[in-house]
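Peer 1: here is my input; please provide its structure:
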Amino acid sequence: MQLARLTARGWSTICAATQTAEGQTMTTQDNHAPTPADSVIDWLTKGTRDERFIDDIFAQMCIRLQHAGIPLKRATLHVQINHPQWLGARMIWADGMQGAEIARVDYDVRERSEFIGSPASEIIEGAAELRENLEQDPSLGRKHALYDEMRASGLTDYVAWPLYHTLGKQHVVTYATDRPGGFEPAHVAALKKVLPVLALVSEIRIKNRLARTLLETYVGSHAGQLILAGATRRGSGTTVRAAIMICDLRDFTKISDNWPRDDVIDLLNDYFDAMSEPIARHGGEILKFIGDGLLAIFPLHEPDACAKLLDAVTEARQAMTALNERNRATGRAPLNYGIGVHVGDVMYGNIGSSSRLDFTVIGPAVNMASRLETLTKQLGRTVLLSRDFAELVEGKFELERVGKHEVRGFSDPIELFAYHG
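Peer 2: This next block holds a predicted model:
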């Protein structure tokens, strides 16, 4: 799975200071003696303003350190990013690479052998510096598969340090060389001199990526982009024509009253996975989860938006069938649900109090989709579509005409269609 790149918008003027493990301030002025790192520090502070990606900055920094005379062969940067699906990311650069490879790090990594006893674990557990002579007899050094791999690839010396960000956040940076005899003291001094500036440069990018991740997680990718672009004023918004989908779980109150709490949470997560992943895969935007329901839109300015919505419904129903089969195998009752679909103009923007806003959609079209979802139980259909929506997918999908029905809050009966995809 490819990890999203760690990005940032803009640059704040930086000072060359960051906290050390003891809470003291270390700056690039602490050591006035010139080192091979000075040109790299100057580039980090002045030459990366327009660079959005920390992996590119890290790779270019390593190349510049090589040009400055430091015999780097391999370097890694380990960062925590608090993504809903993974704990962090590991960026790996090696001699000859123009960029860095990025790999995700799962939340259960601390329970794995690849982490237990590793350099990263020692740093995270409090080591201020880790140095390993890879030329010595392996029986005399630290024991971990990573050290064996580095020896086998011809590396001779390895050093790792914590990379401190504000509010106690700690990450890890490592360097290795294949130079006979390892790093010289001047090499290590130069690498240490870069640490405070690398910490500041990386924190700016990572925190901006974290802000984007949190917005994407809680309000969706499109709404998150609008908020980051400045759409934060209460009442601000725009009119969007969209296909609207509202889904709700049946008998959830009964389930939540009778099932253990953890089982209810697991059930909801499985149900939302089954529904949400197809929506996202087909270009829909999930605006909110409401208890056991969800609201999603497919803006019509996107090609074939209505067809993509029904494709998402088809895949979601297949996923729910598979989930119910698993539930039956464990003695749980199958989950029933209803989906209402309509199309129309909605107001898309900020609504709420002066200090707490919700980025959502409102309007009669949303109300119609909600009413249709309610009617699914009464009419014995899982998915109900309005005529307005059905006309936009006519001939592309097989629909069942259900007839005209009264819809609460609307004066005229609405012709409805069922979809069994």
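Peer 1: could you use CA atoms for every contact and neighbour count after this?
Peer 2: Noted.
Peer 1: ranges for the helices of this protein?
Peer 2: According to DSSP state H, the chain carries its helices in the segments 38-46, 54-67, 119-124, 145-152, 185-219, 221-228, 252-258, 261-281, 305-329, 364-379, 387-392.
Peer 1: same list (the ones you listed) but as TSV, adding mean neighbour count and distance to Ala296.
Peer 2: Output for the helices of the chain, formatted as TSV (neighbours: other C-alpha atoms under 10 Å; distance: least, C-alpha to C-alpha, whole Å):
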stretch	mean neighbour count	distance to Ala296
helix 38-46	17	42
helix 54-67	21	33
helix 119-124	19	40
helix 145-152	15	45
helix 185-219	19	11
helix 221-228	17	12
helix 252-258	12	20
helix 261-281	16	8
helix 305-329	18	9
helix 364-379	20	10
helix 387-392	18	15
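Peer 1: between these, which gets nearest to Thr27?
Peer 2: Comparison of those against Thr27 by C-alpha to C-alpha identifies helix 185-219 as nearest, at 6.6 Å.
Peer 1: what helices and strands are in contact with the longest strand belonging to the chain?
Peer 2: Ordering each strand of the chain by length in residues (DSSP state E) puts strand 337-352 first. Packing partners of strand 337-352 (3 or more C-alpha pairs under 8 Å, 6 or more residues apart in numbering; DSSP states H and E): strand 237-249, strand 357-362, helix 364-379, strand 383-386, helix 387-392.
Peer 1: sequence B follows; please return its structure for comparison with A:
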Amino acid sequence: MNAKTLDRQLEVIEWLSQGLRDEAASEKIFVHLCERLMNAGIALSRATLHFRVHHPQWLGTRVIWTRGLPEVDVHTVAYDVEATDVFLRSPFRVVIATGNEVRQRIRIHGPHIFPIYEELRQQGHTDYAAWPLDHTQGRRHLITFATDRPTGFDDADIALIRSVLPIFSLITEIRLKNQLARTLLQTYVGPHASEQILDGATTRGSGTTLSAAIMICDLRNFTLLSGSQHRDRVIEILNEYFDLMADPIEKHGGEILKFMGDGLLAVFPLDEPGACQRLIAALAAAYEASARRSSTKFPVQFGTGVHVGEVMYGNIGSKRRLDFTVIGPAVNLASRLETLTKQLKRPVLISGDFVASAGCAAQTDCLGMHSVKGFDEMIEVHALRI
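Peer 2: Prediction:
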């Protein structure tokens, strides 16, 4: 390695080692890396970064950097991508399967072993290289570089890229694991709870008091369903039901704290404007979507109890297994109202306190005062018109 190449290598490695403490996004670091390599004399024309992030809805993320464009393209990648013909007939499959570098000078004429090489040739690129980015625990990602310089990459270019990739891999692993932790927490405990946990609320008994509108939903006839349908069909119906409920709840600013078998618990914090009205809107949208759903032997039907009040919001559980949830009399009342829907044969029952807070009396039928298990005083119960 000559002195010039060594100097270029040291400049990029120093930047990777010391200049990224405040940059949390791997995509931005990737863009800066491409710019640094360009400044170091490598005639990059295109580069891509492929991460497996294991999001609930997609396998990974693909970032495409193109010289001269003001923004990078970021795309999500579906879980079934590795079964597609595009993946099977690409250098990506070789790199992921073997962990080896792939290098291809793009011919001006003649067929290529992989279709992507022909696409790159048509775009004016002359040389292409792909490397694995190996993280711990056997997780493998991918990075590629292309040039449009007529002579392609020279040996010094390839040597420089090879020398910086191990550090780039380490840096992106730290960021990717931070992103994965956030994604997993948001998936399993919700966005608000996940932020509290990431901020350090991990001690048993830690938490806050939260004023919120509360809803508890439960799927009807689940015992009959689970006893008469194949397991996969039961899961499919459960997922349909949860989609019917979850999408409008999240759209209207609520947070699902827990899936409980065939039920769910969600809150709309009162420190956000119009929380009670947004809960009503979410319920209306969910039941409207349920009514539009095509009829089956087991149509998705559910009952909902709604109340408003203070709840204790935090960590509860054993020494080594905690649950971040809400508890308190307000949650208990919402649960009792959900149970009462079966007796009163109305799909949504709402406490008088909630009706007063939401100002939604015109949207409900007052069903009078009812005894509710666990509460000494009679509760005013309303049924939402669905």
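Peer 1: rewinding a little: Tyr271 of structure 1: which of the helices and strands packed on strand 337-352 of structure 1 is closest?
Peer 2: Per C-alpha to C-alpha, nearest to Tyr271 of structure 1 of these: strand 237-249, 8.6 Å.
Peer 1: tell me the buried residues in the closest one?
Peer 2: Within strand 237-249 of structure 1, the residues scored as buried using 16 or more other C-alpha atoms under 10 Å are Gly237, Val240, Arg241, Ala242, Ala243, Ile244, Met245, Ile246, Cys247, Asp248, Leu249.
Peer 1: pipe these into TSV and attach distance to Thr18 of structure 1 per row.
Peer 2: Below are the buried residues of strand 237-249 of structure 1 laid out as TSV (distance: C-alpha to C-alpha, whole Å):
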residue	distance to Thr18 of structure 1
Gly237	40
Val240	46
Arg241	49
Ala242	48
Ala243	49
Ile244	48
Met245	48
Ile246	48
Cys247	48
Asp248	49
Leu249	50
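Peer 1: counterpart of Glu285 of structure 1 in structure 2?
Peer 2: Mapped onto structure 2 by TM-score structural alignment, Glu285 of structure 1 lines up with Glu255.
Peer 1: pull the contacting residues for that match.
Peer 2: Glu255 of structure 2 sits next to Gly190, Pro191, His192, Ile249, Ala266, Val267, Phe268 when contact means C-alpha atoms under 8 Å, 6 or more residues apart in numbering.
Peer 1: now do the contacts for Asp108 of structure 1.
Peer 2: Asp108 of structure 1 neighbours (C-alpha under 8 Å, 6+ apart): none.
Peer 1: aligned counterpart of it in structure 2, please.
Peer 2: So, by TM-score structural alignment, Asp108 of structure 1 is matched to Asp80.
Peer 1: what's the answer for Leu228 of structure 1, then?
Peer 2: Aligned partner of Leu228 of structure 1 by TM-score structural alignment: Leu198.
Peer 1: against Arg233 of structure 2, how distant is its match?
Peer 2: Distance, Leu198 of structure 2 to Arg233 of structure 2, by C-alpha to C-alpha, to the nearest Å: 36 Å.
Peer 1: can you pull out the strands in the stretch 51-200 of structure 1?
Peer 2: Along the stretch 51-200 of structure 1, counting by DSSP state E, counting those that start in this stretch, strands occupy 74-80, 88-94, 101-105, 130-133, 157-164, 170-177.
Peer 1: can I get those strands in CSV with distance to Ala365 of structure 1?
Peer 2: Putting the strands of the stretch 51-200 of structure 1 into CSV (distance: least, C-alpha to C-alpha, whole Å) gives the following:
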stretch, distance to Ala365 of structure 1
strand 74-80, 41
strand 88-94, 40
strand 101-105, 40
strand 130-133, 61
strand 157-164, 50
strand 170-177, 48
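Peer 1: for Pro36 of structure 1, which of those is the nearest?
Peer 2: strand 170-177 (15.4 Å).
Peer 1: which neighbouring elements make contact with that closest one?
Peer 2: Short answer (3+ C-alpha pairs under 8 Å, 6+ apart): strand 170-177 of structure 1 packs on strand 74-80, helix 119-124, strand 157-164.
Peer 1: got those as CSV, with distance to Lys396 of structure 1 columns?
Peer 2: CSV is the format used below for those (distance: least, C-alpha to C-alpha, whole Å):
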stretch, distance to Lys396 of structure 1
strand 74-80, 46
helix 119-124, 54
strand 157-164, 56
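Peer 1: related to what we said a few turns ago, and the helices of structure 1: which comes nearest Tyr337 of structure 1?
Peer 2: Of all these, it is helix 364-379 that lies closest to Tyr337 of structure 1, at 8.5 Å by C-alpha to C-alpha.
Peer 1: what's the mean gap between that closest one and the aligned bit of structure 2?
Peer 2: Helix 364-379 of structure 1, aligned to structure 2 and superposed, deviates on average by 0.3 Å (mean C-alpha distance after the TM-score superposition for structure 1).
Peer 1: matching residues in structure 2 for that helix?
Peer 2: Going by TM-score structural alignment, helix 364-379 of structure 1 sits over residues 329-344 in structure 2.
Peer 1: for that stretch, which outside residues touch it?
Peer 2: Stretch 329-344 of structure 2 is touched from outside by 214-218, 303-311, 347-351, 372-373, with contacts defined as C-alpha under 8 Å, 6+ apart.
Peer 1: ok, stretch 347-358 of structure 2 next?
Peer 2: 213, 274, 276-277, 302-308, 337-338, 340-341, 361, 379-386.
Peer 1: compute the first-to-last residue distance for that stretch.
Peer 2: Stretch 347-358 of structure 2 has its terminal residues 19 Å apart, counting by C-alpha to C-alpha.
Peer 1: gap between that stretch and the chain center?
Peer 2: Relative to its chain's centre, stretch 347-358 of structure 2 lies at 32 Å (C-alpha atoms, centre = their mean, to the nearest Å).
Peer 1: and stretch 326-334 of structure 2, by the same measure?
Peer 2: That offset, for stretch 326-334 of structure 2, works out to 28 Å (C-alpha atoms, centre = their mean).
Peer 1: now the match of Glu285 of structure 1: how far from His55 of structure 2?
Peer 2: 19 Å.
Peer 1: now Asp353 of structure 2
Peer 2: 39 Å.
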